[in-house]
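Trainee: return atomic coordinates for the entry below.
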Amino acid sequence: MRFPIVLLFNPETNDYKVTVPDMPGCSCRAKTMDIALNEIIAVIESHLSLLAEYSEDIPNASSFENHVSKMEFRGGVWAVVDIDITPFLGKSHKINVTLPELLIKKIDECVSSNPNYATRSGFLATAAINELKNS
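Mentor: Below is the predicted model:
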């Protein structure tokens, strides 16, 4: 899932504060933008681990437009971090699914040509996450 982040430079402390607007309380500070981008990924993963531990829902990632006009983010530099949320969805369970043959063939073709999907199950899980996010 792609989460927008904002980097705000603080001239008094000569560092950056990185915030994930879709995850209240999820932020960090770093001396450079590069370090900040690396640090925020670890912070997001820790945040998602805590949410999973307490069986809380993973927040949906929203667009820049939802946040860019907010006063606390004025003057910030916006970026996107892509986080694989599947490790935070809980233990995997095997299920039987019945699908039409042509649909299975199309799924398998997509999986074989796209490195984002390691398996048919990965494709179906991603499709389910996207559909749930849109509903």
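Trainee: only C-alpha atoms from now on, for both contacts and neighbour counts.
Mentor: Will do.
Trainee: what residues are up against residue 20?
Mentor: When contacts are counted by Cα atoms under 8 Å, 6 or more residues apart in numbering, residue 20 touches 3-6, 26-27.
Trainee: typo on my end, residue 32
Mentor: The neighbours of residue 32, taking Cα under 8 Å, 6+ apart as the test, are 15-16.
Trainee: for this protein, which helix is longest?
Mentor: Longest helix in the chain, counting residues (DSSP state H): helix 33-53.
Trainee: elements contacting that helix?
Mentor: Helices and strands touching helix 33-53, as assessed by 3 or more Cα pairs under 8 Å, 6 or more residues apart in numbering; DSSP states H and E, comprise strand 15-19, strand 27-30.
Trainee: relative to residue 122, how far out is the residue of the chain most remote from its centre?
Mentor: Going by Cα atoms, centre = their mean, the residue of the chain most distant from its centre is residue 101, 31.9 Å out. Using Cα to Cα, to the nearest Å, residue 101 is found at 18 Å from residue 122.
Trainee: so of the helices and strands packed on helix 33-53, which one's packed in deepest?
Mentor: Of these, the one with the most neighbours on average (mean count of other Cα atoms under 10 Å) is strand 15-19, at a mean of 21.
Trainee: to compare against the first, here's the next sequence to fold:
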Amino acid sequence: MNDYIAIIHQDGESDFGVSFPDFPGCVTAGRTLDEARTMAEEALALHVDGLLEEKVTLPAPSSLETVMTDRNYRDGVAILVASPRRAPRAVRVNVTIAADELAEIDAYAARHGLTRSGFLAAAARRKLDEPA
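Mentor: Now for the predicted structure:
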């Protein structure tokens, strides 16, 4: 997941506008700074979803130094907005597990309202997150 720079700006007594230098055309606004930040997250999520559906490769995030060389952004406040995390595509795999261990896995999963796949994925994630 990447963080992209958003620029929050305000002209006079207007709402707070938000634009994304890496995504021309992705803009939003909010009446307050907090609302502008929330709207920025939603706008980026929708924009990125649309690009990914169209099979467009997302740009690498620009550095703050690069963004600030553009005079249009110098009067704004730069914030980082995390790009949305898309649900990964599920892939079928074939594994070999001893029958008694598989029975234990299935029983545990059933008691906890999980599928076999859900249990195995959660167990693998927990193990992968452990320090090496």
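Trainee: related to what we said a few turns ago, out of the helices and strands packed on helix 33-53 of structure 1, which gets nearest to residue 81 of structure 1?
Mentor: Within those, the stretch nearest residue 81 of structure 1 is strand 15-19; the backing value is 11.4 Å (Cα to Cα).
Trainee: and that closest one, how far from structure 2 on average?
Mentor: In the superposition with structure 2, the aligned residues lie an average of 0.9 Å away from strand 15-19 of structure 1, counting by mean Cα distance after the TM-score superposition for structure 1.
Trainee: distance of the residue nearest to the spatial centre of structure 2 from residue 14 of structure 2?
Mentor: The centroid of structure 2 falls nearest to residue 84 when counting by Cα atoms, centre = their mean (2.0 Å). Applying Cα to Cα, one obtains 28 Å for the distance of residue 84 of structure 2 from residue 14 of structure 2.
Trainee: just residue 44 of structure 2 next, same as before
Mentor: Taking Cα to Cα as the measure, residue 44 of structure 2 falls 22 Å from residue 14 of structure 2.
Trainee: ok, now residue 103 of structure 2?
Mentor: 63 Å.
Trainee: residue 20 of structure 2 too?
Mentor: Following Cα to Cα, the distance that separates residue 20 of structure 2 from residue 14 of structure 2 is 19 Å.
Trainee: quick one: the strands in structure 2?
Mentor: 3-9, 16-19, 27-30, 77-82 (DSSP state E).
Trainee: now do the buried residues in the longest one.
Mentor: When you say that, I think you mean strand 3-9 of structure 2. Of the residues in strand 3-9 of structure 2, those with enough neighbours to count as buried (16 or more other Cα atoms under 10 Å) are 4-9.
Trainee: out of the residues you listed, who's nearest residue 88 of structure 2?
Mentor: So of the buried residues of strand 3-9 of structure 2, ranked by how close each gets to residue 88 of structure 2 (Cα to Cα), first place is residue 4, at 20.7 Å.
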